[in-house]
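1. Got a sequence here, can you model it:
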Amino acid sequence: MRSPQPTSDDHDRLQLAVEAAGLDLWENDLVAGTVTHPATRTFIELGYSLEEVGNSLNFWLDIVHPEDRPAIDTALVAYREGRADNYRSEFRLLGKDGEWVWYANYGKVMRGAKESGMHRFIGVTFNINDRKQREEELARINRLLSLQNQQLDQMNNHLEKLSTTDPLTKLYNRRAVNERLHRLVSGEGAASGLLFVDLDNFKKTNDLYGHDVGDILLCQVAQRLQSCIDSNDMIARFGGDEFVLLIRAPENDRRPLRQYLESVCQLVLSVLAQPYVIGDLLVYSYGSIGAACFPEDGWSVDELTKRADIALYCAKKQGRNLYRFFEPSMEVALQQQDSIEKELRAALKSRQLELLYQIQVDRELKPIGVEALLRWHHPGCSARWNFCPMPWPAT
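-> So this is what the prediction gives:
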């Protein structure tokens, strides 16, 4: 029993439904290679008359954008080989006014009666130009956002580098050292040495030759210090003429950490003591080093930096061009000196100091001069006489 054949009313109703949906119905004869029913609405939108379109597929192929032809061919092959349930493609067609307009095609082969051997390729075309324009605008915005994000990342990286880099020497700065030290004491690092390196009499160089020469000297010092450490170690400028080295003993070096650090200190002092050629000047500068070891000398960043600084103070006080490792007695001595200075200032206000004069005589006991003595009447304590140096520099 044959299925009822569609009537002209059925075709009209289908055409009405398709047009109401904004679709343009078309039909091609694959055997003859002709257009049985052209996509009339589409070609009218593009400005072509039906006479120009004709019934050949060549006209449609001629106005397809060259860049879209491969995608159409791929879709047709996928459908013909059974890898797709129907034919779908999107492409641009050239309007009579020279503008390219986006369309989409959905189609399927409908087989006719066996005796006719006819293959009907039926589908719909519809305008997707607005959607494509929105997609292209969105893609443009996304590309712009992506570019801006890349620029923002570059700026952030640049700012991060600036925030951790000394602008003069291009070494790390105080912030970078503190961040590395925080990681070290939090358990992410092995035993290490913290060296504070300070140039001796740097102010004198600035005063004699000017700050430009001083800046060049600091840059040359930075280069020399870099030659003294391994690539895994850290070197930074803490500020002024003070540099910091954070050093870990190499894995292939079996010496104790302190012994290895002593060799580094000796090398640093030797390198810094070499003359500096700055223009026509030959400048000499030396360094002093204070060292503290992690974890022996402290488990916090504040402890380590304070104790390395104390060791540096002692190295300078003991003659400069020296290195000293932190010892607990250094901190005790500084605390005692600080306590004495504070109490002496209080003694001045409370009149605990008495000025005495003692005659100086020669071998024949003849008076030759007078020396002044300052007696401190400290309440309840006679042990204050155990200090000899001046508690603060004379002016």
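
2. from here on, contacts and neighbour counts on C-alpha atoms
-> Noted.

3. so the residue most central in space within the chain is in which element?
-> The residue lying closest to the centre of the chain (CA atoms, centre = their mean) is Asn157, at 3.3 Å. Here Asn157, judged by DSSP states H and E, is contained in helix 129-163.

4. Name the next helix or strand following that helix along the chain.
-> helix 174-183.

5. list the helices and strands that following helix packs on?
-> Helices and strands touching helix 174-183, by 3 or more CA pairs under 8 Å, 6 or more residues apart in numbering; DSSP states H and E, are strand 234-239, helix 301-317.

6. So which residues of the stretch 201-350 of the chain form strands?
-> 234-239, 242-247, 276-278, 281-283, 286-294, 323-325 (DSSP state E, counting those that start in this stretch).

7. How about residues contacting the fourth one?
-> Read that as strand 281-283. Outside strand 281-283, the residues within contact range by CA atoms under 8 Å, 6 or more residues apart in numbering are Pro275, Tyr276, Val277.

8. How far does it sit from its chain's centre?
-> In terms of CA atoms, centre = their mean, to the nearest Å, the centre of strand 281-283 is set 38 Å apart from its chain centre.

9. tell me the angle the helix holding Asn157 makes with helix 174-183.
-> Angle of helix 129-163 versus helix 174-183, following axes from the mean of the first three to the mean of the last three CA atoms, to 10 degrees, is 90 degrees.

10. Okay, buried residues for the lengthiest strand in the chain please.
-> Longest strand of the chain, by residue count under DSSP state E: strand 100-111. Within strand 100-111, the residues that count as buried by 16 or more other CA atoms under 10 Å are Trp100, Val101, Trp102, Tyr103, Ala104, Asn105, Tyr106, Gly107, Lys108, Val109.

11. Adding distance to Asn129 and mean neighbour count, write the helices and strands packed on helix 174-183 out as a markdown table.
-> Formatted as a markdown table, these follow (distance: least, CA to CA, whole Å; neighbours: other CA atoms under 10 Å):
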| stretch | distance to Asn129 | mean neighbour count |
| --- | --- | --- |
| strand 234-239 | 60 | 21 |
| helix 301-317 | 64 | 21 |
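
12. what's the distance between Ser300 and Pro167?
-> 28 Å (CA to CA, to the nearest Å).

13. another one to check against the first:
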Amino acid sequence: MQTQEPRIKKHESAEAVLDFENKRASTQLASPLDSRLTTMLESISDAFYMLDLDWRFIYVNKKAEYFLQRPRTELLGKVIWEKLEAVAGSAFETEYRRAVQENCAISFEAYYPPLGKWVELRVSPSAEGLAVYFTDISQRRHREDALRASEERFNIVMKATADAIWDWNAQSNEIWWNENIESLSGYSRKEIGTGTDWWLARIHPEDRQRVLHRVRSTLEGGTEHWMDEYRFARRDGSYAFILDRWYVLRDSEGNVLRMVGSMTDLSERRQAEIERDRLLKEKNLLLESTGEGIWGIDSQGLCTFINRAGAQMLGYEVQEALGKNMHDLVHYRHADGSAYPVKDCSIFQAYHSGKGAYEKDELFWRKDGTSFPVEFSSYPILDAGRIVGSMVTFRDITERKAAQSKIQHLAFYDSLTQLPNRRLLMERLSHALARSRRDSGRGALLFIDLDNYKTLNDTFGHDKGDLLLQHVAGRLKSCVRSSDTVARLGGDEFVIILEDLSTELAEAASHAKLFGEKILAALKEPYTLGSHEYFGGASLGIALFEHQGESLHEVLRRADLAMYRAKAEGRNTLRFFNPEMQAALMVKAALEADLRRALQEEQLVLHYQPQVDSAGRVTGAETLVRWQHPERGTISPAEFIPVAEATGMIRPLGHWVLECACRRLAMWARNEETAHFTLAVNVSASQLRCPDFVKDVLRTLESTGANPHRLKIELTESLLVDDVEGTINKMAALKAKGVGFSLDDFGTGYSSLAYLKRLPLDQLKIDRSFVSDALDDHNAAVIVNAIIMLGRSLGLEVIAEGVETEAHLDFLAQNGCQFYQGYFFSRPLIVEQFEALANTKLKESICAQSMECL
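-> Presented below is the predicted three-dimensional model:
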């Protein structure tokens, strides 16, 4: 049998190979083993085999057959590499040859694939060959791997945890700490050492005895674990809140061997808890101190929380309200008090709206059945996008609603009469007109103005005037239907809207007239104003409206115009608006526009009507304004002065007249023949009521250079009725500067003789109506004579206007009147004509005086 030479690896030295070959040559192939040794080798648990110097198996025990997966008969005499390399690779061969090369016993561990186990091989070279022990170490390797894995996991845990881990040896009283103790305490592990004194010294003095007592109780009580919280001192002097957990390891007899534990720093959590407790206390304080009601509701509508204020508003105790259904708690009702389903409640609508907070004004009902308005806000509580409840805040807004109602009432109602004011009237009139157009119905607007209301105020006082207005408001409401509107525009003006009178014009007018007559009759009944009984009346205008698209302002203007027609035609009566009134209104509007243009374009001219004395000499004139219209010619003052009064243009017009008159006086003052002339200027009520009236007159005198002693201001008695004291003060201020005053139309007004003696007058002017009737009417003659005698008694000049005949002049002269004005002497003239006439009269007077002297 030819033997196979062992393979020589390239890395083996030549000397080692030569030595091995020499040994092999001197050895027999299979020398027998001692029987006792064989018996022993067969009984051991390790696999054992021997190789000769040619790497052939010369002995294999039974255990080796298992490892090598071959019977001994098949292995003996075979080169090991033929069998082993095929199943285990070349790793084994490398180690075997190293043992031969180094000529020393070696051992190594390797994974043995055929059995899937770890093995330890001990190779011992000898002169005969190699002896190999093959031991199964799989279980040991598994234990070692598990231990290494456990150590690795421990190390990972040590690195991952933030806790300070410790291990106390009860026998040596030494403690081991992981690195986290350094960050927890601020000390290095070298400074900490291994004793327990350092740990005990760090425990807060107030906690130390309790902790030690717990430790002793645990050690002596036989328990396996212990846990406690205490304060632990850091290096910087602060204290950390520590949760310490202990695990006790004992021997079989119960003696403590070791204690292992972990210290968790709870400082941040405790601080958060302290802050949370603080916030919770503040929140509870806020919830209980606020005047708002606050409750929590779950998804079923059950009350989970309610503060004291909310419970009290609803009439419940806090505990009584908890768990109640929200619908039952607030008794949701419609405006009429009837209940409605829970799904219709605003709070439940908020649950499913998906719009976040929900706010609304609502009516809540208390436990006792009374209701009150609230303003509430509902905030859904979400969990993973699902609504699980709601937080609701609400406040009692009874006072706010009352204030809003009061504000609304003040905005739309008259505070004195509690009737709708102009604002509400216009709104209701707009609705009435729209309804009339929609339903093809007809209605009427009644405009009412009390007669002589101003006289009542001036006579009895404004308190009685206010009382009268309240009585009138009550009577007006009693005269109409509940569906009609009675409103006060202001002052003594009232307006009534009558709707649904008829679809026929004549019938609607008839119904409106009946209402109007009923109202006038009611207003004529006597009034009891305190201790006074007062009889009044009113002027009433009616404007019908229908489905013709009239504007509300047009309807109101028509009724106003009809009222003024009633007042102009005798008062205490009613008039309907008609087209003729509208035409007159249009003419008036056009005249107003032309008058404004006339002031700008100097279309106005002053005329002068001479005033003469008993000798026929011209002493001055009354200025009268005339309007030279470019298209209509001369327009009478009787036509445009009322327009100026109504539109407020009388003030700029009066100022223009005053300025022209003063400028003329300044020019006359330069001529000896005209220097003695006076000019009388009429002043309107609006001019006199102006706070700056005195300043305006004095400023005009100064700017024109006119002599104030030559200016005479004519006032009518009607001006004195409005503000007697104010008028007297203004007259006195101008009188002190030399301005004179004449009381025009004396005897036709309402002035009192008591006021007359206080007025700083210079002249009384007898009204033309008395002068023209004096020759035929005894009473008129007596009045003229009385005025002349009164003027003399008061030291005033008396001038008569309207002197048109020589008979008038003779009558007045015989009764002692010394100054005259009228057509008998001259019509109003332009300035050039007036000056010429005055010059002629002056010459005639000089001539007459000369003749008398002869």
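
14. The longest strand of the first structure packs against which elements?
-> Counting by 3+ CA pairs under 8 Å, 6+ apart, strand 100-111 of the first structure packs on strand 87-94, strand 119-127, helix 129-163.

15. could you dump those to TSV with distance to Leu334 of the first structure?
-> Converted to TSV, those look like this (distance: least, CA to CA, whole Å):
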stretch	distance to Leu334 of the first structure
strand 87-94	83
strand 119-127	87
helix 129-163	34
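
16. what's the closest of these to Asn206 of the first structure?
-> Nearest to Asn206 of the first structure among these is helix 129-163 (25.9 Å), distances taken as CA to CA.

17. roughly how far out does that closest one sit from the chain middle?
-> The answer for helix 129-163 of the first structure is 18 Å, by CA atoms, centre = their mean.

18. So which bits of it are buried?
-> Asn129.

19. Stretch 167-184 of the first structure too?
-> Thr169, Leu171, Tyr172, Asn173, Arg174, Ala176, Val177, Arg180, Leu181, His182, Leu184.

20. what's the matching residue for the second one over in the second structure?
-> In this case it means Leu171 of the first structure. Applying TM-score structural alignment, one finds that Leu171 of the first structure aligns to Leu419 in the second structure.

21. where's its match relative to Gln404 of the second structure, distance?
-> 18 Å.

22. same thing with Thr619 of the second structure?
-> For Thr619 of the second structure, the distance to Gln404 of the second structure - CA to CA - is 69 Å.

23. one step back: turn the buried residues of stretch 167-184 of the first structure into TSV, columns for distance to Glu343 of the first structure.
-> What follows is these, written out as TSV (distance: CA to CA, whole Å):
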residue	distance to Glu343 of the first structure
Thr169	42
Leu171	42
Tyr172	41
Asn173	37
Arg174	34
Ala176	39
Val177	36
Arg180	39
Leu181	36
His182	36
Leu184	39
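
24. Name the nearest residue to Val271 of the first structure, ignoring sequence neighbours.
-> Leaving aside its chain neighbours, Val271 of the first structure sits nearest to Arg224 (6.6 Å; criterion: CA to CA, 6 or more residues apart in numbering).

25. If you could redo that for Gln352 of the first structure, that was the one I meant.
-> Closest to Gln352 of the first structure by CA to CA, 6+ apart is His377, at 5.0 Å.

26. tell me the contacts of the corresponding residue of the second structure for that neighbour?
-> Counting by TM-score structural alignment, His377 of the first structure lines up with Gln628 in the second structure. Shown in contact with Gln628 of the second structure (CA under 8 Å, 6+ apart): Gln603, Leu604, Val605, Thr634, Ile635.

27. In the first structure, which of those still touch?
-> Retained in the first structure (both residues aligned by TM-score structural alignment, their matches' CA atoms under 8 Å) from these: Gln603, Leu604, Val605.

28. The first one maps to what in the first structure?
-> Pointing back at Gln603 of the second structure there. Using TM-score structural alignment, Gln603 of the second structure lines up with Gln352 in the first structure.

29. Next, count neighbours for its match.
-> 14 (other CA atoms under 10 Å).

30. ok, now Val185 of the first structure?
-> The burial count for Val185 of the first structure: 18, using other CA under 10 Å.

31. part of a helix, is it?
-> Yes. Assessed by DSSP: H, G, I helix; E, B strand; the rest coil, Val185 of the first structure belongs to a helix.

32. what do we get in the second structure for it?
-> Per TM-score structural alignment, Val185 of the first structure is aligned with Leu433.

33. Over to Phe196 of the first structure?
-> So Phe196 of the first structure corresponds to Phe447, using TM-score structural alignment.

34. what helix or strand does its match sit in?
-> Here Phe447 of the second structure, judged by DSSP H and E, is contained in strand 442-450.

35. what do you get for Asp745 of the second structure?
-> Using DSSP H and E, Asp745 of the second structure sits in strand 740-746.
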